[in-house]
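Asks: no FASTA, just this:
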């Protein structure tokens, strides 16, 4: 997996100081800053763009060019800046905000699919700051239905409505059947135990569907339309790559 395209954006003196500290630890990240603070980044290897017009004029190109945007700008200002450019969580970059003092790191947009939550935790660790996560599955330390196994190469297979419905069941602590017939067993990477509401099975046939609100199924089997219809918004399937080890 290639490194994400990251831009670090700063518009104030204190923000530029914090941004320089972060950029020194992320040498592949690009820096975008107000021209009058460009000297703050002298000596760093990071590519630098010093803009002279308004920051709002930079946002469109930034959205197009980067996977992660880390702003040392107030949260309210960032929300107003990015609002005209938002399209979908599947296409928008991850947006993270850091306060001028470098105390708090907040993922604002595309936390899961766009990777802003993971970015915020990485940035917080590098700055000695506190990540402020609001995504329910992260706060509740449970399964992120929409990106489960992504770092292992798993592909999610389900209508978007299923993902929304099943995610709600998961974060509400309702009983979930997790069936793993393929792929690596090392998919649970949180330091906390798997929530008690998640029940693991090795075969789909072992699941009493009447007992569970939803099914998360890691498999290489073909699933026919009849089963999708039977489970009616309760099923999300994950497809591991063919070269991944079985459980």
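Replies: Structure received. From a predicted model like this one, the values you see are computed outputs, not experimental measurements.

Asks: Please count neighbours and contacts with C-alpha atoms only from this point.
Replies: Noted.

Asks: first to last residue in stretch 145-155, what's the distance?
Replies: In stretch 145-155, first residue to last residue: 11 Å (C-alpha to C-alpha, to the nearest Å).

Asks: try stretch 49-68
Replies: Distance across stretch 49-68, first residue to last, is 16 Å (C-alpha to C-alpha).

Asks: what comes into contact with it?
Replies: By C-alpha atoms under 8 Å, 6 or more residues apart in numbering, the residues outside stretch 49-68 that reach it are 4-7, 30-35, 38, 69, 81-82, 85, 92-96, 114-116, 119.

Asks: Ok, stretch 28-40 next?
Replies: With C-alpha under 8 Å, 6+ apart, stretch 28-40 has contacts from 5-13, 16-17, 20, 23, 46-52.

Asks: want to compare, so here's the second one:
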């Protein structure tokens, strides 16, 4: 959903809507003429926009605001639940120069959405998520585009993410799944040490272990590593296409 509260914002939303034919647009009725080409994708509202926010949060995965960051923070604050439930929220400044993920950057996909928008608008994506800022492994969504499923308590994910972004030594053990999981143009950070089997790892040397496997994880291993282990479950390898 693209949200425009000003005439200038409506013009920018129209530009983005042309590039995204599936995107809907929410705009003040008095500025809806700028989006006439979008047809039934336009949701024109009357009255106070704050009354629209709840329905947008419930109905859309990504909400892109063409308005100031401060205004967005105040508008969405009463509707926040958790990063597992909230949609991705992004802000584009009035000049269309910067695209800022505000909410649910990783889990909600706002960071990825920001990169796509920035390409269309020739804008600068401003990613403040720690793993993006330091160009390292995003522990909570690693391999998501490859179908990997993360298996660990939330506390583990939080603690291990901190170890990763702080540059502490991390053992990355990959026993299954596709090898093209590292998609950044920069090399893998020096604090990430790769192994083919868990048995190769001296577990006492590392602040945390990221383990990509289909093997069961023994209870005593969870206990030994405590909050230092995150496991990823890749899907079965697909059959070759014919």
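Replies: Received the coordinates, thanks. In this text, all values refer to a predicted model and were calculated from it rather than measured experimentally.

Asks: returning to what we had before: out of the contacts of stretch 49-68 of the first structure, which sit inside helices?
Replies: Using DSSP state H, the subset of the contacts of stretch 49-68 of the first structure located in helices is 81, 82, 116, 119.

Asks: ok, for the most centrally placed residue in the second structure, nearest residue in space, not its chain neighbours?
Replies: Residue closest to the mean C-alpha point of the second structure, counted by C-alpha atoms, centre = their mean, is residue 106 at 2.4 Å. Of all residues not flanking residue 106 of the second structure in the chain, residue 141 sits nearest, at 6.7 Å (C-alpha to C-alpha, 6 or more residues apart in numbering).

Asks: contacting residues around residue 157 of the second structure?
Replies: Counting by C-alpha under 8 Å, 6+ apart, residue 157 of the second structure has contacts 139, 140, 230.

Asks: could the ones in helices among the contacts of stretch 49-68 of the first structure go into TSV alongside neighbour count and distance to residue 203 of the first structure?
Replies: Below are those laid out as TSV (neighbours: other C-alpha atoms under 10 Å; distance: C-alpha to C-alpha, whole Å):
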residue	neighbour count	distance to residue 203 of the first structure
81	16	49
82	15	45
116	26	34
119	24	35
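
Asks: so which of those residues would you say is closest to residue 158 of the first structure?
Replies: residue 116 (22.8 Å; C-alpha to C-alpha).

Asks: Aligned against the second structure, show me the partner of the closest one.
Replies: Residue 116 of the first structure maps onto residue 110 in the second structure, with residues paired by TM-score structural alignment.

Asks: residues in contact with that match?
Replies: 62, 88, 89, 90, 101, 102, 103, 104.

Asks: quick one, what contacts the second one?
Replies: Same thing as residue 88 of the second structure. Residues near residue 88 of the second structure by C-alpha under 8 Å, 6+ apart: 61, 62, 63, 101, 102, 103, 104, 105, 108, 109, 110.

Asks: what's the neighbour count on the counterpart of the first one in the first structure?
Replies: Read that as residue 61 of the second structure. Mapped onto the first structure by TM-score structural alignment, residue 61 of the second structure lines up with residue 67. Here the number of neighbours of residue 67 of the first structure (other C-alpha atoms under 10 Å) works out to 20.

Asks: Please pick the buried ones from the contacts of residue 157 of the second structure.
Replies: Neighbour counting by 16 or more other C-alpha atoms under 10 Å classes 139, 140, 230 among the contacts of residue 157 of the second structure as buried.

Asks: Translate the last one into the numbering of the first structure.
Replies: Okay, so that is residue 230 of the second structure. In the first structure, the residue equivalent to residue 230 of the second structure is residue 236, according to TM-score structural alignment.

Asks: Appreciated, that's everything.
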